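S.K.: here is a sequence together with a model predicted from it:
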Amino acid sequence: MTQLQPLSSSALEGLREEFDQRPANRLAMNAVTSSGIEPVAHNYDRSRLLQHRFSVSVDNGKVTTQAHSGRCWLFSSLNVARFVARRALNIDTESTSNPAGDFEFSQNYAMYCDKLERVNYFLQDTAALVRAGEPVDSQLMQFLLSDVMGDGGQWVMAMNLYKKYGAVPKQYYPETASSQNTGEMNYQLRSLLHQAVAHMAEDPSSIDQIVKDYTAAGHRILTIHLGTPPTSFDWEWTDKDGNFHRDGEITPQEFWQKYVKAGLEDYVCLVDDPRREHPKGKKIGIEHLGNVAGGDPTEYLNVDAQFMKDCARQLLSEQGLPVWFGADCHPMMDRKEGQWATDLFEYGRVYDVDFDLDKEERVRFGQSAMNHAMAFVGVDVADDGKTTNRWKVENSWGSAIADKGYFVMSDDWFDEYVYEVAVPKSMLPEEYRKAFDEPAIMLPAWDPMGALA
């Protein structure tokens, strides 16, 4: 093994002298130690020119808030679904017919269904591995154990839930303390499942009973934290024209089928995997990634960012529909003002460092991966009808920031940090539709393309 070289006192003294020789370093130190890096590196000219104006905009009402949870994929998919439902119900975005105010779906209900399904999925998956002789200290098993019971997910995983469980308006299954701050609940569930795997490894002959017992325990923990979800509810509302409607008793599945479905279940996911060894136009899958056993696998078609932009623009401008997407939301973000642009912060000028990794290198070397899901609800299109300038984004971080919770994204930021969009399969060219019928290139569970929003 190569001997690591310590940082010597002479080398350290040289670094100090080099720092002091450049007056700009002390100026930067004075500013950053007083104010923090973001105000100092903030690109004023870029920020003031990144306006919240769009030639195409979809009205989706008040933004939602996921609070202290990682449920953005559920919030954003239900934000798309509520647009469809409001149109079917003829409800205004500022409807007063809903006792809870603006019409919104229960994200708590969706999370309850997801967590319960993931308990089963994880137990079934790890049971199969233990039976096959997978060592508990293998890279795969250790990854699955470390990753279990997070809040993140994917579009396909959300559709698996809505197909099986439907959806309910928020007033019938409101938020709880644990749905808004999931850390303690997730810790208890994770501890439970770790214990289950330990017992499987100790006594493989009892695996079936262990899976049964721990599924029941997971159900108890979830219900204690989130409440008993409704199996039916009485649905009535007044539309924007003042007409009262009464559906009577309806199940969550019936509600989804009647007011929401509208083709959303037939959407497919496009991703931009920039790594050269993964060809464009081919389907990608991630091993051991899913939530509903027997549901649709989490698979994507690998395309370039421009094709994703073209699809999103067409959905917004031609069909008037919001577009679900996943991105690495942290780089070059002004959270307070609600802005993303590739040059919004000039960190390199402050530090005198050239940050030169491209998108492929950022993925390959662990610098970037999808970590947040939102919805496009607008776009500014040039006079040619095709060139996109900037994007309007519906976030789920509440209305106290940005433009009442709505963000603006520069077009070049889309290229660099957006990784996934969900679009109708019918809008793809024939060669891409056929690609979904081919076997997926399977990537290991820990691959960056398996990152969850």
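M.R.: Good, I have the coordinates. It should be emphasised that the depicted structure is a prediction, and the values quoted were computed from it without experimental measurement.

S.K.: from here on, contacts and neighbour counts on C-alpha atoms
M.R.: Noted.

S.K.: buried ones in stretch 440-453?
M.R.: For stretch 440-453, a neighbour-count test (16 or more other C-alpha atoms under 10 Å) marks 440-441, 445-446, 448-453 as buried.

S.K.: distance of Arg190 from Phe122?
M.R.: 11 Å (C-alpha to C-alpha, to the nearest Å).

S.K.: whoops, I mixed them up, Val292
M.R.: Applying C-alpha to C-alpha to Val292 and Phe122 gives a distance of 10 Å.

S.K.: can you check Val408 too?
M.R.: Counting by C-alpha to C-alpha, the separation of Val408 from Phe122 is 38 Å.

S.K.: now swap in Gly295 and tell me
M.R.: Taken as C-alpha to C-alpha, the span from Gly295 to Phe122 is 14 Å.

S.K.: comparing the two, which shows the higher neighbour count?
M.R.: Shown here are Gly295 and Phe122; by other C-alpha atoms under 10 Å, Phe122 has more neighbours (25 against 15).

S.K.: mind listing what the more buried one touches?
M.R.: Val148 (C-alpha atoms under 8 Å, 6 or more residues apart in numbering).

S.K.: repeat that for Ala85.
M.R.: By C-alpha under 8 Å, 6+ apart, the contact list for Ala85 reads 259-260.

S.K.: what do you get if the cut-off is 10 Å, keeping everything else the same?
M.R.: For Ala85, the contact set (C-alpha atoms under 10 Å, 6 or more residues apart in numbering) comprises 78-79, 91, 103-105, 255-256, 258-262.

S.K.: now Pro252
M.R.: Pro252 neighbours (C-alpha under 10 Å, 6+ apart): 109, 162, 164-169, 230-233, 258.

S.K.: let's bring in a second model and compare:
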Amino acid sequence: MSVIESKVTKKFHDAFLNNKKQTVIQRSVIKNGISASAENQEAQINNVPVFSIDLATGKVSNQKQSGRCWMFAALNTFRHKMIDSFQLKDFELSQNYTFFWDKYEKSNYFYENIIATANQSLDSRKVAFLLATPQQDGGQWDMIVSIFQKYGVVPKTAMPESSNSSNSRDLNTYLNKKLRKDASILRELIASGKTMMEIQAVKEKMLEEIYRFLATSLGTPPTTFDFEYRDEQKNYHLDQGLTPQSFYDKYVGVDLNEYISVINAPTADKPYNKTYTVEMLGNVVGGKEVKYLNVDMDQFKKLAVAQLEQGESIWFGCDVGQSSTRTTGIMSLDAYEMNDLFDIDFTTTKAERLDYGESLMTHAMVLTGVDVVEGKSTKWKVENSWGEKVGNQGFFVMSDAWMDEYTYQIVIRKELLSQEMQKVWEETPTVLAPWDPMGALA
């Protein structure tokens, strides 16, 4: 290893001070901060929120201080359908209800993975991976499908938000404390030669404590409820004695088996037109397998446009923190001119960012519109779940070039795929390592 010599640092110091342009920029950055100094107004001018296809969605929702974007986005796609079908106004499905069952199932999923890896040492990469974050708020499309298919959905009136669903930090802290403690107990039981029946009996007591912890923190999930509302014409409706499953069947009615996750991951280890899954990624034991179809970006965008043209919004996952403005709601590669500000080239390819840990899917939202000019998409309308004070009343504009670079996943109806792609979808997926970037949770 070579040390930094003082004469080299002095050379850098003198060169900086002798660059008057750089010292002017320095004063701006020190005073205003990096992002504010680099923000480019041209990005806002070039991404006016007007779209040739613009679906009606109602007001945006607000996940507040929680990482539930993936379930908000999924529930919002259902909400759009219900608002249209039943003429509802300002309606939401219960995110707290879905949150409860996801936490409950993730706990069991963690226990089962701990049992399955009990023969490995604590410093093995898989065990260390499990213990680093036993569970978290984030998730994947197929994981939310598993919750919906097992537990149904309920309107927000049947299980409203709680303090701990709106701000989940304490809940996650103490739930992970318990899960790590339980992991040590389960591993010790297996090491001592206990039978699987004895281990499962202990695990059942652990799950009872998990249920009690979640019910105390989030409320008790309803088993039956009444759905009472007035439609846009002020007509009164009352539907009594519903269950979460019967409510889903009657009011949502979406066959989730007809939807698949399409990704764009242009890395050498993931050839296009192949399917992939991720080891140890899931929430419901025995639930839907997380599965992706990897396609090139042109095909990716054509599928998204096709679904929007048919009047259906799209769950999608992206790296929202990259080159996007929270205040104006612009997602554009020129939102900030960092290269100009620092006279440093920060540019990397999408594949390089995935391979070297610079980017992965961090957030899920909903595509609700697109501007198509001369047969090609130019910008996209995005419904976020950060409330109406962010972006344009909660909506963002995403440039087509930004989608190319930082969007990783869309959920599309299978029938929109070509016959060839539908055949590919039926193939057995390649299994990726648990820490692969495509295993990221939104």
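M.R.: Yes, it's here. The structure presented is a predicted model; accordingly, all values stated were derived computationally and were not measured.

S.K.: drop the TM-score for these two in here.
M.R.: The TM-score (TM-score structural alignment, normalised by the length of structure 2) is 0.96; 436 aligned residues with a C-alpha RMSD of 1.3 Å.

S.K.: before we move on, back to that, so for Arg190 and Phe122 of structure 1, which residues contact both of them?
M.R.: 145, 148-149.

S.K.: strands of the stretch 301-450 of structure 1, start to end?
M.R.: Secondary structure of the stretch 301-450 of structure 1 by DSSP state E, counting those that start in this stretch: the strands cover 323-327, 333-334, 339-340, 372-381, 388-394, 406-410, 418-424, 441-443.

S.K.: and of those, who's closest to Tyr267 of structure 1?
M.R.: strand 418-424 (4.1 Å; C-alpha to C-alpha).

S.K.: and the closest one, how far from structure 2 on average?
M.R.: Aligned to structure 2 and superposed, strand 418-424 of structure 1 gives a mean residue distance of 0.2 Å (mean C-alpha distance after the TM-score superposition for structure 1).

S.K.: could you tell me where that strand falls in structure 2?
M.R.: The aligned range for strand 418-424 of structure 1 in structure 2 is 407-413, by TM-score structural alignment.

S.K.: between the helix or strand where Phe75 of structure 1 lies and strand 372-381, how many degrees?
M.R.: Secondary structure assignment for Phe75 of structure 1, by DSSP states H and E: helix 72-89. Orientation check (axes from the mean of the first three to the mean of the last three C-alpha atoms, to 10 degrees): helix 72-89 of structure 1 against strand 372-381 gives 50 degrees.

S.K.: and helix 72-89 of structure 1, what's buried?
M.R.: Buried, per 16+ other C-alpha under 10 Å, within helix 72-89 of structure 1: 72-86, 89.

S.K.: picking that back up, which among the contacts of Pro252 of structure 1 count as buried?
M.R.: Buried among those by 16+ other C-alpha under 10 Å: 109, 162, 165-169, 232-233.

S.K.: in strands, which of these appear?
M.R.: Residues of these located in strands (DSSP state E): Phe233.

S.K.: out of the buried ones among the contacts of Pro252 of structure 1, who's nearest Arg275 of structure 1?
M.R.: Taking these together and measuring to Arg275 of structure 1 by C-alpha to C-alpha, the closest member is Tyr162, at 32.4 Å.

S.K.: ok, Arg53 of structure 1 - contacts?
M.R.: Counting by C-alpha under 10 Å, 6+ apart, Arg53 of structure 1 touches 378-380, 390-392, 408.

S.K.: may I ask which two of the residues you listed are separated the most?
M.R.: It's Asp380 and Val408 that sit farthest apart of those, by C-alpha to C-alpha, at 10.2 Å.

S.K.: what touches both of these two?
M.R.: 52-54, 390-392.

S.K.: export these to TSV and tack on distance to Thr176 of structure 1?
M.R.: As requested, those are exported to TSV (distance: C-alpha to C-alpha, whole Å):
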residue	distance to Thr176 of structure 1
His52	34
Arg53	36
Phe54	36
Arg390	36
Trp391	33
Lys392	30
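
S.K.: please list only the buried members of these.
M.R.: 52, 54, 390-392.

S.K.: surely Gly282 of structure 2 meets Ile144?
M.R.: Yes - between Gly282 of structure 2 and Ile144 there is a contact at 9.3 Å, judged by C-alpha atoms under 10 Å.

S.K.: who touches both of those two?
M.R.: Contacts common to Gly282 of structure 2 and Ile144, judged by C-alpha under 10 Å, 6+ apart, are Lys288.

S.K.: quick one: what's aligned to His219 of structure 1 in structure 2?
M.R.: Aligned by TM-score structural alignment, His219 of structure 1 pairs with Tyr211 of structure 2.

S.K.: which residue packs closest to its match, ignoring adjacent ones?
M.R.: Spatial nearest neighbour of Tyr211 of structure 2, chain neighbours left out: Tyr104 (6.6 Å); criterion: C-alpha to C-alpha, 6 or more residues apart in numbering.

S.K.: what helix or strand is that neighbour located in?
M.R.: Since the elements are taken from DSSP H and E, Tyr104 of structure 2 ends up inside helix 95-116.

S.K.: what's the mean gap between that helix and the aligned bit of structure 1?
M.R.: Helix 95-116 of structure 2: mean distance to aligned residues in structure 1 after superposition is 0.7 Å, counting by mean C-alpha distance after the TM-score superposition for structure 1.

S.K.: read off where that helix ends up in structure 1.
M.R.: Counting by TM-score structural alignment, helix 95-116 of structure 2 pairs with residues 107-128 of structure 1.

S.K.: how about the matching stretch, which residues are buried there?
M.R.: Those would be 107-124, 126-127, for stretch 107-128 of structure 1 by 16+ other C-alpha under 10 Å.

S.K.: go on, stretch 158-168 of structure 2?
M.R.: Neighbour-count burial for stretch 158-168 of structure 2, counted by 16+ other C-alpha under 10 Å, picks out 158-161, 164-166, 168.
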